[in-house]
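> Build the 3D model from these lines:
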Amino acid sequence: MILILGGTGEARQLAEALVAREVRVVSSLAGRVARPRLPVGEVRVGGFGGVDGLAAWLRENDVQAVVDATHPFAERIGANAAKAAEMTGVPLLRLARPGWQPEPGDVWHWADDLEDAAKKLPELGKRVFLTTGRQGLPAFAHLDDLWFLIRCVDPPEPPLPRHHELLLDRGPYEKAAELELLRRVDVLVTKDSGGTLTSAKLTAARELGKPVLVVRRPPRPATETAETVPEAVEWVLHR
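Below is the predicted model of the structure:
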């Protein structure tokens, strides 16, 4: 059995490719999205109970390899996967799409984390398009002098910024629609998620000359890494 961690597009593509090759796959989703896109093959939803719980699950289910295909900002499960793999001797691969890179015409500013982004934001504009996900919104809740257009998949829990408009939507997003949204604001805030699912906002910001505040990816444990699904498929098949 192969355990795939994560509900990303790459995780779903990997599950589909492996099931097509008659590899038994269990995809594990965190359960933080109300209506996730489900991959093919077996699916489990919810946490494992920390490192020890994940290690026990690997042993009990005779897992032959783990692919961590979680979101680039899913720090906790990434760290737990690395520790559990070391404890059990199960091979671990990190499937991580490359981060975004600025292109000519981009006006990018970098932040180390959400708190750092909140500190730098007032210097960049008064009207903000915030696309960092619902769990990170408390970092911006104290910025009473700014107005936020907040986009996320599911309704967020408070605290939220005092002045905001909420947009519930799920990617992929088209450039024309992103242009309309960005015309309403001064600055875009995003995590360096990478990939094409949500990259249209960066293209729109470039065309409009809008500044973009980009939150850097957190460090991950050192482990063998693949950047593409075909690379991950080959790694699994060699196991």
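
> alpha carbons only for contacts and neighbour counts from here, please
Will do.

> quick one: the helices in the protein?
9-20, 50-60, 75-88, 114-120, 175-182, 200-208, 229-237 (DSSP state H).

> Now render those as TSV, adding mean neighbour count and distance to residue 2.
Output for the helices of the chain, formatted as TSV (neighbours: other Cα atoms under 10 Å; distance: least, Cα to Cα, whole Å):
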stretch	mean neighbour count	distance to residue 2
helix 9-20	20	9
helix 50-60	16	10
helix 75-88	18	13
helix 114-120	17	34
helix 175-182	16	37
helix 200-208	20	33
helix 229-237	16	8
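
> need those helices in JSON lines with distance to residue 150, can you?
Converted to JSON lines, those look like this (distance: least, Cα to Cα, whole Å):
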{"stretch": "helix 9-20", "distance to residue 150": "22"}
{"stretch": "helix 50-60", "distance to residue 150": "31"}
{"stretch": "helix 75-88", "distance to residue 150": "23"}
{"stretch": "helix 114-120", "distance to residue 150": "14"}
{"stretch": "helix 175-182", "distance to residue 150": "11"}
{"stretch": "helix 200-208", "distance to residue 150": "13"}
{"stretch": "helix 229-237", "distance to residue 150": "31"}
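
> Would you do the same for the sequence below? I want to compare the two.
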Amino acid sequence: MTAFKDVKLGKIADILNGIPDSKQLESANKANMITYNFIQPNHLGIFNNIQSVSEIKRTTPVDENYFIRKNDILLKRLNPDAATLINEDISNTTFSSNLFVIRVFKDYCPSYIACLLENHGITWLNGNIVGSIAPIKSISIKALAELDIPVIEYKKQEAIGQMWLLCKKRKQLMINLIAEDQRLMAAAIKNITEKNVRGGQNDGDYQKRY
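Prediction:
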């Protein structure tokens, strides 16, 4: 069996913590306020999707490093449960201090790193987490940076990353299919019961007439 060499996540990616959620005091001249799209933990879906964004207004510009880019990986700081890979550019969008962005260097495949973070990294982090006894668990940049990443060929990284993304899509399709089946079943039952009620009423009217 081939033994893979490991590298620390902090050696192959920039790990950024976002900007505070607290609102800055609005200046007297509101025209000086700068508006940004703002991603918070509750905006992240479970299918590698962003369900929505909010807005944040600031008196000072956000550093360009804190704008969300294609191939960024988002991870919750509190109670991490999934990794979210940004598949396309999102303009004028920054992120909360309750999120980390892992920005992988070009020699590594972002979807591979996201897959490892979600399926292996979070389990490892839970054993090295701040406040692991408390209901709310918090991870740190230091813990993320120490995460071991197996080094494999780039093509294999891409293959594993694609498998992870396809798995997400299949789960979403299955859930949507189940929801549609339940909707159709409910509609069929409603149709049958309403016909029975109408039929019973008609029988009563017939008996009254005769």
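
> Please work out the TM-score for the two chains.
After superposition, the two chains reach a TM-score of 0.25 (TM-score structural alignment, normalised by the length of the second structure), with 103 aligned residues with a Cα RMSD of 6.3 Å.

> Who are the contact partners of residue 87 of the first structure?
residue 55 (Cα atoms under 8 Å, 6 or more residues apart in numbering).

> One more pass at 10 Å, please.
51, 52, 55, 56, 81 (Cα atoms under 10 Å, 6 or more residues apart in numbering).

> which two in these are spaced the farthest apart?
Within the contacts of residue 87 of the first structure, 56 and 81 form the most distant pair, 11.8 Å apart (Cα to Cα).

> Would you work out how far apart the start and end of stretch 45-55 of the first structure are?
Stretch 45-55 of the first structure has an end-to-end distance of 17 Å (Cα to Cα, to the nearest Å).

> Measure how buried the closest residue to residue 45 of the first structure other than its chain neighbours is and give me the count.
What sits nearest to residue 45 of the first structure in space, not counting adjacent residues and going by Cα to Cα, 6 or more residues apart in numbering, is residue 29, at 4.8 Å. Look at residue 29 of the first structure: counted by other Cα atoms under 10 Å, it has 23 neighbours.

> Please look at residue 29 of the first structure and residue 43 and confirm they touch.
Yes: at 7.4 Å, residue 29 of the first structure counts as touching residue 43 under the criterion of Cα atoms under 10 Å.

> Overlap in contacts, those two.
Joint contacts of residue 29 of the first structure and residue 43 (Cα under 10 Å, 6+ apart) are residue 4.

> right, and the helix or strand after whichever helix or strand residue 6 of the second structure is part of?
Element membership of residue 6 of the second structure [criterion: DSSP states H and E] is strand 5-8. Next in sequence after strand 5-8 of the second structure, counting helices and strands by DSSP H and E, comes helix 9-12.

> Give the buried residues for the next helix or strand after that next one.
With elements assigned by DSSP H and E, the helix or strand that comes after helix 9-12 of the second structure is strand 13-17. By 16 or more other Cα atoms under 10 Å, the buried positions in strand 13-17 of the second structure come out as 13, 15, 16, 17.

> Contact partners for the second one?
For residue 15 of the second structure, the set of contacting residues under the criterion of Cα under 10 Å, 6+ apart consists of 9, 72-74, 100-104, 140-142, 144-145.

> again, 6 Å this time
Contact partners of residue 15 of the second structure, counting by Cα atoms under 6 Å, 6 or more residues apart in numbering, are 101, 102.

> Report all helices and strands that the top helix by length along the second structure contacts.
The residue-count maximum for a helix in the second structure (DSSP H) belongs to helix 154-209. Under the contact criterion of 3 or more Cα pairs under 6 Å, 6 or more residues apart in numbering; DSSP states H and E, helix 154-209 of the second structure touches helix 110-116.

> can you list the residues that contact the helix it packs on?
The contact list for helix 110-116 of the second structure (Cα under 6 Å, 6+ apart) reads 71, 83, 104, 157, 160, 161, 164.
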